[in-house]
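Enquirer: Below is the sequence, then the predicted model.
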Amino acid sequence: MKNIGGNAMVIKEVNMNLVRKALKAEGEATKQQIASITGLSAVTVGTILQQLLQTSEVLESELCASGGGRPAQRYKYNGDYAYILTLFPYETGGRILMRSTVVNLLGTIIHEGAEDVAQVDVACFEHIIDTLIASYPAIRAMGIGLPGAEWKGRIVISDYKALLGVSMVEHFKERYNMPVIMENDVNAAVVGYCERAQIHSDEAVAYLYFPDRFPPGAGIFINGQLFKGRRNFAGEVANIPLNIPWGEHAFVSSSEQVEQAIVQLIVSICAVINPDRVVLYGSIVNQASGSRIAERCRAELPVSAVPEVIVSEDFTADYLEGMVARTLATLEPSIKLSRHE
């Protein structure tokens, strides 16, 4: 016989989250429908719904059409019960802009903005965050996207020198008293791509990003999880000793050299994680070069190791989707029941 571990409070939280997820997925549902979806008893579902109604996290909707008996009450999840805020800087035409997005719990965008900043530092983040929290006081969590990496809570690799050594997450947690995450740009992009493409949980995906002025980076998604390595260094593919002069003008101007270099990089990654898909994005690749790169990979790798090579059309959309998914996850209870023999 298998026993489910966990005390009454844990089980209550798990059951409440099951009801939340069912309502989010269905849009609207009756108590009996939620019970059928979750496997919980109608009595348990009714108790949870009453608790969620009291906090306005769930709202009553229209009654079902009556077939002669008492019409059943329908319920819907209140997406505006709380908001999340994501921010990330990007460069265009010699300008640095800070993109901000406020999203509700159902993933609906409430606000989008892009503000010029003279320098990416803590102060520029605080100015934008303070303004948006004043306008949207229901913001309950924040996600900050940045190129680079952090270690032991401090930024150790960054394109923005003013942020090196800064404990961004802890600083903003203390200042705003809410959950805060910081995510590498390409890590967020691979999460976003997998969300948008509805990647199966048993697939492995490597997302290679080739920025114009910096060496490439990779995001790795394996078995439904973002893989960062023990010290967040996974994906720093520019450190693979392939002697590729990333960013040099002579190299970038030769499509032949660029394509061969990307093939070398893909082959190296395949030898380590053997991904199902490799996604490429950058001004040095397009659909035509992506097809040639895929063909060369087929010539370089055994059949069992050849990944599907895809060129993404919109890094920003992948990046934003990933930041939203990662930040929303901070507001979802992660408690799970475990089974023990």
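Expert: Done, it's in.
Enquirer: use CA for all of it now, contacts and neighbours both
Expert: OK.
Enquirer: Might you report the residue contacts of R277?
Expert: 204-206, 307-310 (Cα atoms under 8 Å, 6 or more residues apart in numbering).
Enquirer: Any figure for the gap between it and V169?
Expert: 32 Å (Cα to Cα, to the nearest Å).
Enquirer: now I157
Expert: Distance from I157 to V169, by Cα to Cα: 15 Å.
Enquirer: Next: Q119.
Expert: 19 Å.
Enquirer: Just the closest of the contacts of R277 to Y281, please.
Expert: I310 (8.8 Å; Cα to Cα).
Enquirer: Would you mind confirming that that closest one is in contact with D276?
Expert: No - using Cα atoms under 8 Å, I310 is not in contact with D276, being 10.8 Å away.
Enquirer: burial of the residue nearest to E236 when sequence neighbours are not counted, as a residue count?
Expert: Nearest-residue entry for E236: G217, 5.3 Å, with adjacent residues in sequence omitted and distances by Cα to Cα, 6 or more residues apart in numbering. For G217, the count of nearby residues is 22 (other Cα atoms under 10 Å).
Enquirer: structure B:
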Amino acid sequence: MVTMRNDITKVKEINIELIKSALKNLGTATKAQIAEATDISVATCGKILNELCHTGEALEAAVASGGYGRPAKRYVYNGNYAFIACIYAEMVKGRTKISTVVSNLLGELQGESTQEADDVTYETLEEQIAVLLRKYPKLRAVAIGIPGYITNDVVDLCNFVSLMGVPLQSRLQEKFSEVRILVENDMNAAAFGFYRSKDMDKNATIAFIYSPVEPVKKLEVKMKEREDEKRNKLLSFGINFGSGFVSGGKILRGATGFAGEVAFLPMPCIAEKKEIEVTVETMAYIIGSIVPILNPEIIALTGVFFNEENIEKIRVSCLRLISPQHMPQIMMRDDIHDDYVNGLLNLALEELACSVALVERHI
């Protein structure tokens, strides 16, 4: 006999998110309008809206009167009910920079800042969150982006060596119990931000690839290094290639958080060619390795190397490895920043929604 799970609580959580989303999109709406937009009964919409108004996440707006009978109540989503934030660290022309962006629940910017730092450590990030909490008491979720991957909550290979071996998310969560904390790989966040910005079908599969700042050098030498030497070399100048994958609305992190670390692909021996040709062939090889496994519809490329001319060269080179019917659309993104921030803020919003759902389950 097949066991079917009837999770009423989960259904309610889905309905709540649907109603919130509809209210955000509609601006102001009556229960009947929200019911029509969500395919949820008017009675259920009314009950959930009452709960949202009770917590302050929704507000009653001016009533709508048709001239006859009792006017229908209108509701509006309260974007300032809570704030979310993202913090990310990066190397820019040899300088370490830490940036913060704060948004309300409607995506309206509340503040942003960037400052230079000597290093990025656990203490650095702890202080950043403390500063944000003092300035924004309504802050309820923070997503932190790092140029490295996380295995079982511990930061593994990372451009900021001081973070390696640190259980960053759990330590920060223990320190700031009143705020939901999420730590995410930079490429995963950027891929998620790109996915969300394009309003794609929920079942879409995409890949997001970041190029080296300069054309790749000495690939043949790097291929011959032992794994421990390669690790040290990657740390010394930053990981040249990175990627993130999203499928079905979810980031594909893999079993140990290593998914997307394309810098560790065994590269072909192409060091005899010119540097630009090396980068073109390397990117084509990376794409040719991703397509048979992930089969993405779109691959977004970002980084200073990419322009229309180079992307066309990459596409032509890819077609030597990939049949045309399986060739994904290749799109250029001018700057990783917007996708990165968008991804982190959306992840913070999801983390906040999950925390609210957990609280409701225990009420």
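Expert: That came through, no problem. Quick caveat, the model's predicted, so the values are computed rather than measured.
Enquirer: Can you calculate the TM-score here?
Expert: Once superposed, chain against chain, the TM-score is 0.89 (TM-score structural alignment, normalised by the length of the first structure); 329 aligned residues with a Cα RMSD of 2.3 Å.
Enquirer: still on that earlier bit, can I get the buried part of the contacts of R277 of the first structure as one PyMOL selection?
Expert: To isolate the buried ones among these in PyMOL, judged by 16 or more other Cα atoms under 10 Å, type:
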select buried, resi 204+205+206+307+309+310
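Enquirer: what residues are up against the residue nearest to E236 of the first structure?
Expert: Applying Cα under 8 Å, 6+ apart, the residues contacting G217 of the first structure are 186, 208-210, 235-238.
Enquirer: Counterpart of it over in the second structure?
Expert: Here G217 of the first structure is matched to G242 in the second structure, going by TM-score structural alignment.
Enquirer: re the thing from before, tell me the one among the contacts of G217 of the first structure nearest to A325 of the first structure.
Expert: Of the contacts of G217 of the first structure, the one sitting nearest to A325 of the first structure (Cα to Cα) turns out to be V186, at 13.9 Å.
Enquirer: neighbours around the residue nearest to the closest one when sequence neighbours are not counted, how many?
Expert: The spatial neighbour of V186 of the first structure that comes closest, neighbours along the chain excluded (Cα to Cα, 6+ apart), is G219 at 5.2 Å. Residues lying near G219 of the first structure (other Cα under 10 Å) number 26.
Enquirer: cool, A8 of the first structure as well?
Expert: When neighbours are defined as other Cα under 10 Å, A8 of the first structure has 9 of them.
Enquirer: got it, and the one 3 residues further on?
Expert: Around I11 of the first structure sit 16 other residues, with neighbours defined as other Cα under 10 Å.
Enquirer: again, but for L105 of the second structure
Expert: Counted by other Cα under 10 Å, the residues lying close to L105 of the second structure total 21.
Enquirer: List the contacts of it.
Expert: Taking Cα under 8 Å, 6+ apart, we find L105 of the second structure in contact with 78-84, 349.
Enquirer: Go through the residues you listed and name the one nearest S197 of the second structure.
Expert: Each of the contacts of L105 of the second structure was scored against S197 of the second structure by Cα to Cα, and L349 proved nearest at 14.6 Å.
Enquirer: quick one: secondary structure of the aligned partner of that closest one in the first structure?
Expert: The equivalent of L349 of the second structure in the first structure is L328 (alignment by TM-score structural alignment). Counting by DSSP: H, G, I helix; E, B strand; the rest coil, the backbone at L328 of the first structure sits in helix.
Enquirer: So L328 of the first structure sits against L85, correct?
Expert: No - the pair L328 of the first structure / L85 is not scored as a contact, 9.2 Å apart, by Cα under 8 Å.
Enquirer: Now list whatever residues contact both of those two.
Expert: With Cα under 8 Å, 6+ apart, L328 of the first structure and L85 have common neighbours A141.
Enquirer: Would you mind telling me which of those two has more residues around it?
Expert: L85 (27 against 24).
Enquirer: so how far is the host helix or strand of that one off the chain centroid?
Expert: Following DSSP states H and E, the helix or strand that holds L85 of the first structure is strand 83-92. In terms of Cα atoms, centre = their mean, to the nearest Å, the centre of strand 83-92 of the first structure is found 13 Å from the chain centre.
Enquirer: Could you do stretch 123-133 of the second structure as well?
Expert: Using Cα atoms, centre = their mean, the offset of stretch 123-133 of the second structure from its chain centre is 21 Å.
Enquirer: now stretch 157-170 of the second structure
Expert: 19 Å.
Enquirer: Pull out the buried positions in that stretch.
Expert: So, applying 16+ other Cα under 10 Å, buried residues of stretch 157-170 of the second structure: 157-161, 163-164, 166-169.
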